[in-house]
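> only geometry, no sequence info:
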């Protein structure tokens, strides 16, 4: 059990877990998840942490087939600029290791922004809190649980 799974259970939402054998040599965790689960890469989302204006951390959730637009997430958050957060700070703040960062059940709740393309799916996949484990849930449940909002983030 991970904090992400516990968070979904506590909320009473409908979700499904998908486990696969993670290959440490895989160049992209998200691409690997899509391939091993037989799901379109546009439906598997990665969780990225940015630093806004050099101070506040925030979460951006985008399809693994895309990049997070730093200007887009800064604009969505009402900040002037955004930069990728340093890995040690991401792990310390979220409680998850890179490649297994889930938008759910983080140690510290961060402002969360979900790419608007998520709304085109009945369900999507995000990390369930460790490499090789994905949670499938509706975009609206993801937004509710993460207290996130939808915005155009992907480039």
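Cool, got the structure. Note that the structure is predicted; figures quoted are calculated from it, not measured.
> switch to C-alpha atoms for all contacts and neighbour counts from now on
Fine.
> so the residue nearest the centre of the chain is in which element?
Compute the mean C-alpha point of the chain, and by Cα atoms, centre = their mean the closest residue is residue 47, 2.5 Å away. When elements are assigned from DSSP states H and E, residue 47 belongs to strand 45-52.
> isn't residue 130 right next to residue 96, touching?
Yes: look at residue 130 against residue 96 with Cα atoms under 8 Å: they come within range, at 7.3 Å.
> Do a quick rundown of the strands in the chain.
Here the chain has its strands, by DSSP state E, at 16-19, 45-52, 56-63, 82-84, 112-115, 124-130, 133-137, 149-151.
> The structure to be compared is supplied as follows:
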């Protein structure tokens, strides 16, 4: 097999000497996180999706929540110090992040936006996030993800 082609997310982890595991799966186009977990065998409750939102101030924020959960917009806005936040349009994902829908990682975006990790992540030794392209997930410690992204933890999922 050929050499693994690194994504920006992987290069950043390598630069910070963070251990991670790569999980590749067959996929040509966007599939949701639940199907990704199914394909990789990753536990659903430990698999997280990356959502990019814009605050009332026009600043962008990255929220990382469990794949089966929804973001509580009021809680997310509070965590970001904004009056309100809303999801960016799908058509703007690549322009803003450098990633495509379904391959958006909280690591390695065009800019490092303020990042908020759902508090549920703290209970796990290992979590699964996008590896930075469709067909690639990565497993790493939530503490390492928080350290590399400068993220804060907050309770941001809808109850």
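Structure received. Please read all numbers here as calculations on a predicted model, not as lab measurements.
> Just the TM-score for the two chains, thanks.
The TM-score (TM-score structural alignment, normalised by the length of the first structure) is 0.94; 153 aligned residues with a Cα RMSD of 1.3 Å.
> Output the strands of the first structure as JSON lines; include the columns distance to residue 37 of the first structure.
Listed next are the strands of the first structure as JSON lines, based on distance: least, Cα to Cα, whole Å:
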{"stretch": "strand 16-19", "distance to residue 37 of the first structure": "7"}
{"stretch": "strand 45-52", "distance to residue 37 of the first structure": "13"}
{"stretch": "strand 56-63", "distance to residue 37 of the first structure": "15"}
{"stretch": "strand 82-84", "distance to residue 37 of the first structure": "28"}
{"stretch": "strand 112-115", "distance to residue 37 of the first structure": "21"}
{"stretch": "strand 124-130", "distance to residue 37 of the first structure": "10"}
{"stretch": "strand 133-137", "distance to residue 37 of the first structure": "9"}
{"stretch": "strand 149-151", "distance to residue 37 of the first structure": "25"}
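> Which one, of those, ends up nearest to residue 104 of the first structure?
strand 124-130 (7.6 Å; Cα to Cα).
> got the contact list for the closest one?
The contact list for strand 124-130 of the first structure, computed with Cα atoms under 8 Å, 6 or more residues apart in numbering, reads 2-5, 17, 43-47, 96-97, 99-104, 118, 133-139.
> re earlier: overlap in contacts of residue 130 and residue 96 of the first structure?
residue 102.
> Among the two, which residue is more densely surrounded?
residue 96 (22 against 19; other Cα atoms under 10 Å).
> What does that one correspond to in the second structure?
Residue pairing (TM-score structural alignment): residue 96 of the first structure is matched to residue 99 of the second structure.
> Residue 48 of the second structure corresponds to which position in the first structure?
Looks like residue 48 of the second structure aligns to residue 45 there (TM-score structural alignment).
> From residue 34 of the first structure, how far off is that match?
9 Å (Cα to Cα, to the nearest Å).
> of these two, who's got more company?
residue 45 (27 against 20).
> which residues sit in contact with that one?
30, 61, 62, 63, 64, 124, 125, 126, 127.
> and if you look at residue 68 of the second structure?
Contacts of residue 68 of the second structure by Cα under 8 Å, 6+ apart are 33, 34, 44, 45.
> Please identify which of the residues you listed is nearest to residue 84 of the second structure.
residue 33 (25.4 Å).
> Surely that closest one touches residue 49?
Yes: using Cα under 8 Å, residue 33 of the second structure makes contact with residue 49 at a distance of 6.6 Å.
> Touching both of those two, which residues are there?
residue 67.
> my guess is residue 109 of the second structure meets residue 94, correct?
No: taking contacts as Cα under 8 Å, residue 109 of the second structure lies outside contact range of residue 94: 9.4 Å.
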